[in-house]
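J.: sharing a model prediction with you, sequence too.
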Amino acid sequence: MEYQGVLRKMMTELGSPVQYYLQLENDFLNVNQLLNKTLDISFVKYECLNCHLDKPIFRQGFCKSCFFEIPQAADWIMRPELSTAHLGKEDRDLEYEKKAQLQPHIVYLANSSNVKVGVTRKSQIPTRWIDQGAHEAIEIVEVPNRYLAGITEIALKEYVSDKTNWRKMLTNDITDVDLLKEKEKLAVYIPEEAKPYYLENHSKETNIEFPVLQYPTKVKSLNLSKTPNFSGVLKGIKGQYVIFEDNTVFNIRSSEGYYIRLNLG
C-alpha cells in the first residue's frame, strides 16, 4: 500500500495505550496498526503549512517568510509570557491573538524524562502531555488567559525544569515521581496574580501508556533533508516520535511541512 501527503503532527486519543492517527492526502491511518510492519519513507518535496509552496521549511512547518509574518508563529507561541491580547495590544493579528490567548490555559507538571513545568490551552489536555511523551502529569493552575500562564511558568521554572530530555524519554529512562507532592511544593512560588487560580482540590495524576514494543538502546535521529529515503520496522510510538527496530527515531512534529511518500512492506 502506498500513501502520500504533507506531514502534520499525529493526532492522538488517550487510551491504554494511546492511539495515534496520521492524516495524509487522501488517507487517515491508525499508526498503532502499523507496529511490526516495514515502513518505507521517501521525501518528495516541501509544502509550507501556510502558503503551501515548495519552499524549505524554516520552523514549525512554515517557510521562512511565513514564519516571520503569520500570527500562528509569533514569539508568544513559544513564550506565553509575551502575550498581550489581554491588554488589547496587537502583535501580528489581534483578532487571532484574542481567540488564542483569551481562553483558559493550564500550567502543569509532566514527567517524561524528568519533571518539567509547561503551559497549554485547557482544550489541549491531555494532548499536550501525550505529545511530550509524558508518562504522568498533573495540573497546577487554570488561568483565564495565556499571559497569566506564561508568568506562572516563568516563576516556577526557577525551581523545576521547563525542558524534556528527548533521548531519555525515548529510551524510557524514566523514574516515577509523586507529582502531587511536587505540585504542593511549588504552590508557594506561584505569582500573586495567578494564586487565585491554583487547583488545590484537583489532585489526580494522569497516567499515560504508549504503544511501544521495543525501546531504542541508543537513539539515532532520522532527518529527511539529509536522508530522503528510509526503510525500517516500526516498533513503537511515543510523544510525536515513531521508533524503528534499528534504533532510528523519526520526529513527525519537527518534520511538519515535509511532503512524503509512505509504502507499507
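T.: Nice, I can see it.

J.: C-alpha from now on. contacts and neighbour counts both.
T.: Fine.

J.: my guess is Gly118 contacts Leu109. True?
T.: Yes: in this structure, Gly118 is within contact of Leu109 by C-alpha atoms under 8 Å, at 6.5 Å.

J.: so these two - more neighbours on which side?
T.: Neighbour count, other C-alpha atoms under 10 Å: between Gly118 and Leu109, Leu109 has more, with 27 against 24.

J.: my guess is the more buried one contacts Pro126. True?
T.: No: using C-alpha under 8 Å as the test, Leu109 is too far from Pro126 to be in contact (11.9 Å).

J.: nearest residue to Tyr258 in space, please, no chain neighbours.
T.: Distances taken as C-alpha to C-alpha, 6 or more residues apart in numbering put Tyr46 closest to Tyr258, at 4.7 Å, once the chain neighbours are dropped.

J.: number of nearby residues for that neighbour?
T.: Tyr46 has 24 neighbours, counted by other C-alpha under 10 Å.

J.: contacts only, for it.
T.: Val6, Leu53, Asp54, Lys55, Pro56, Ile57, Gly257, Tyr258, Tyr259 (C-alpha atoms under 8 Å, 6 or more residues apart in numbering).

J.: report the buried members of these.
T.: Burial by neighbour count, 16 or more other C-alpha atoms under 10 Å: within the contacts of Tyr46 this picks out Val6, Lys55, Pro56, Ile57, Gly257, Tyr258, Tyr259.

J.: ok, structure two:
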Amino acid sequence: MTYEGVLTKMQTEFGNPIQYYLVFENSFLNVNQLLGKNIEINFVGFQCLNCKKKKKIFRQGFCYDCFYSSPAVGDWIMKPELSTAHLGIADRDLLYEEKVQLQPHIVYLALSSEVKVGVTRKTQVPTRWIDQGANEAISIVEVPNRYLAGITEVALKNHYADKTNWRKMLTNNIEHVDLIIERLKLENLIPPEVQEYFYSQQNDLYQMHYPVLEYPNKVNSLSLDKTPYFQGKLTGIKGQYLIFDEGTVFNIRGSEGYAVSVNV
C-alpha cells in the first residue's frame, strides 16, 4: 500500500509503548504496525509548511523566505530567554507571540542521552519529551511565561547539557540518573524570580517506553537529499526517528516539508 504526502513530525500517543502516526493530508499511518516490515521511502519534492509553495526547504520545514518572516520560527523559539511578549514588545508578530509566550511553561530535566535541561509549553507535556526520545523526564518549575522559563534554562545550562546527543539516544547508550534526586540539587541554582515556582512534589516522574525491537550499535543518518530512494526493515521508533536494520535512522522532524511516497 502507498501513502503520499508532505512529512510533518510524527503525532504521538502516550502509552506503553508510545504510539506513532504519520499524518498526511488525506491519510494517516500507524507506524507501530510496520515494525519488522520492509518500507520504501521515495522523495518526490518540497512543500513549505508555511506558504504551501513547492519551494526548497531551508530549515524546520520552511522555505527561506518564510523562515525569516514567519513568527513561528523567531529566535525566541530556540532561545526562550529572548521572549519579549510579556513586555508588550513584538519580535515579528505580537499577537502570535503573546498567544505562545504568555502561557504556562515548564522547565524540565530529561534523560535522553545524558541529563539535559529544556523548556516546553505545559500543553506539550509529555509530547516534547517523547519527541526528544527521553527515557525519563521531570518538571523543575512551572512559570507563567516563556521568558521566565528561558532565564531558568540559561542558569541551568552551566550545570546540564541543553541538547540531546542523538547517536547515544538512538543506541540507548544512556546512564541511569535518579531525576527526583537530581531536581532537589538545583533549587538554589535557579534565578531568584523563579524560586517560588519550584516543583518539590515527588510523584511527577514520566517514564517513556518506545516501540523498538532492537537498538543498533551504530547509526547512520538517512538524508533524502543524498538518498532520494530508500528501502529497509523497520526495527524501532524513538524520538522522531525511524530506526532500520543495519543502523540506518531517519529523522522525520528533520525532513519536514519533504513530499514523499511511502510504500508498505
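T.: Noted; the coordinates are in hand. Here the structure is a predicted model, which is why all the values come from computation and not from measurement.

J.: what value does the TM-score take for this pair?
T.: Once superposed, the chains reach a TM-score of 0.99 (TM-score structural alignment, normalised by the length of structure 2), with 264 aligned residues with a C-alpha RMSD of 0.8 Å.

J.: from Leu170 of structure 2, how far out is Pro211 of structure 2?
T.: 12 Å (C-alpha to C-alpha, to the nearest Å).

J.: what about the helices in structure 1?
T.: 64-67, 75-78, 94-101, 127-131, 146-156, 166-170, 179-186 (DSSP state H).

J.: out of those, deepest packed?
T.: helix 146-156 (a mean of 24; mean count of other C-alpha atoms under 10 Å).

J.: with structure 2 superposed, average distance for it?
T.: Taken against structure 2, helix 146-156 of structure 1 registers an average deviation of 0.2 Å after superposition, with mean C-alpha distance after the TM-score superposition for structure 1.

J.: and the residue nearest to Tyr108 of structure 1 when sequence neighbours are not counted, how far is that from Lys183 of structure 1?
T.: Once flanking residues are discounted, Tyr108 of structure 1 sits nearest to Glu139: 4.3 Å by C-alpha to C-alpha, 6+ apart. Computed as C-alpha to C-alpha, the Glu139 of structure 1 to Lys183 of structure 1 distance reads 8 Å.

J.: one more: Glu136 of structure 1?
T.: Distance from Glu136 of structure 1 to Lys183 of structure 1, by C-alpha to C-alpha: 13 Å.

J.: what touches both of Glu139 and Lys183 of structure 1?
T.: Joint contacts of Glu139 of structure 1 and Lys183 (C-alpha under 8 Å, 6+ apart) are Leu109.

J.: show me what contacts the closest residue to Lys45 of structure 1 other than its chain neighbours?
T.: Spatial nearest neighbour of Lys45 of structure 1, chain neighbours left out: Tyr259 (5.2 Å); criterion: C-alpha to C-alpha, 6+ apart. For Tyr259 of structure 1, the contact set (C-alpha under 8 Å, 6+ apart) comprises Gln4, Gly5, Val6, Leu7, Phe43, Val44, Lys45, Tyr46, Glu47.

J.: next: Asp131 of structure 1.
T.: Lys238, Gly239, Gln240.

J.: repeat that for Leu39 of structure 1.
T.: Ser231, Gly232, Val233, Leu234, Leu262, Asn263, Leu264, Gly265.

J.: now do 6 Å
T.: Ser231, Gly232, Asn263, Leu264 (C-alpha atoms under 6 Å, 6 or more residues apart in numbering).

J.: residues near the closest residue to Asn172 of structure 2 other than its chain neighbours, how many?
T.: Nearest non-adjacent residue to Asn172 of structure 2, counting by C-alpha to C-alpha, 6+ apart: Tyr215, 6.8 Å away. Neighbour count for Tyr215 of structure 2, taken as other C-alpha under 10 Å: 20.

J.: Tyr215 of structure 2 against Thr171, yeah?
T.: Yes: counting by C-alpha atoms under 6 Å, Tyr215 of structure 2 sits close enough to Thr171 to count as a contact (5.4 Å).

J.: in structure 2, what residue corresponds to Tyr241 of structure 1?
T.: Aligned by TM-score structural alignment, Tyr241 of structure 1 pairs with Tyr241 of structure 2.

J.: can I assume that match is in contact with Phe250?
T.: Yes: using C-alpha under 6 Å, Tyr241 of structure 2 makes contact with Phe250 at a distance of 5.3 Å.

J.: neighbour count winner among those two?
T.: Between Tyr241 of structure 2 and Phe250, Tyr241 has the larger neighbour count (other C-alpha under 10 Å), namely 23 against 20.

J.: measure the closest residue in space to that one that isn't next to it in sequence to Thr227 of structure 2 for me?
T.: Nearest in space to Tyr241 of structure 2, with sequence neighbours left out and distances taken as C-alpha to C-alpha, 6+ apart, is Asn251 at 4.5 Å. According to C-alpha to C-alpha, Asn251 of structure 2 stands 13 Å off from Thr227 of structure 2.

J.: more crowded one of the two?
T.: Taking other C-alpha under 10 Å, Asn251 of structure 2 and Thr227 do not tie; Asn251 has more neighbours (17 against 11).

J.: wait, isn't the more buried one in contact with Phe244?
T.: No: applying C-alpha under 6 Å as the test, Asn251 of structure 2 and Phe244 come out as separate, 11.5 Å apart.

J.: going by neighbour count, list what's buried in stretch 208-224 of structure 2.
T.: Neighbour-count burial for stretch 208-224 of structure 2 [16+ other C-alpha under 10 Å]: Met208, His209, Tyr210, Pro211, Val212, Tyr215, Pro216, Val219, Leu222, Leu224.

J.: now those residues in a markdown table, with distance to Pro71 of structure 2?
T.: What follows is the buried residues of stretch 208-224 of structure 2, written out as a markdown table (distance: C-alpha to C-alpha, whole Å):
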| residue | distance to Pro71 of structure 2 |
| --- | --- |
| Met208 | 31 |
| His209 | 34 |
| Tyr210 | 33 |
| Pro211 | 34 |
| Val212 | 36 |
| Tyr215 | 38 |
| Pro216 | 38 |
| Val219 | 34 |
| Leu222 | 30 |
| Leu224 | 27 |
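
J.: one step back: for the residue nearest to Tyr108 of structure 1, give its distance to Met169 of structure 1.
T.: 20 Å.

J.: look up how far Glu98 of structure 2 lies from the residue sitting nearest the centre point of structure 2.
T.: By C-alpha atoms, centre = their mean, structure 2 has its centre lying nearest to Asp131, at 3.6 Å. Using C-alpha to C-alpha, Asp131 of structure 2 is found at 24 Å from Glu98 of structure 2.
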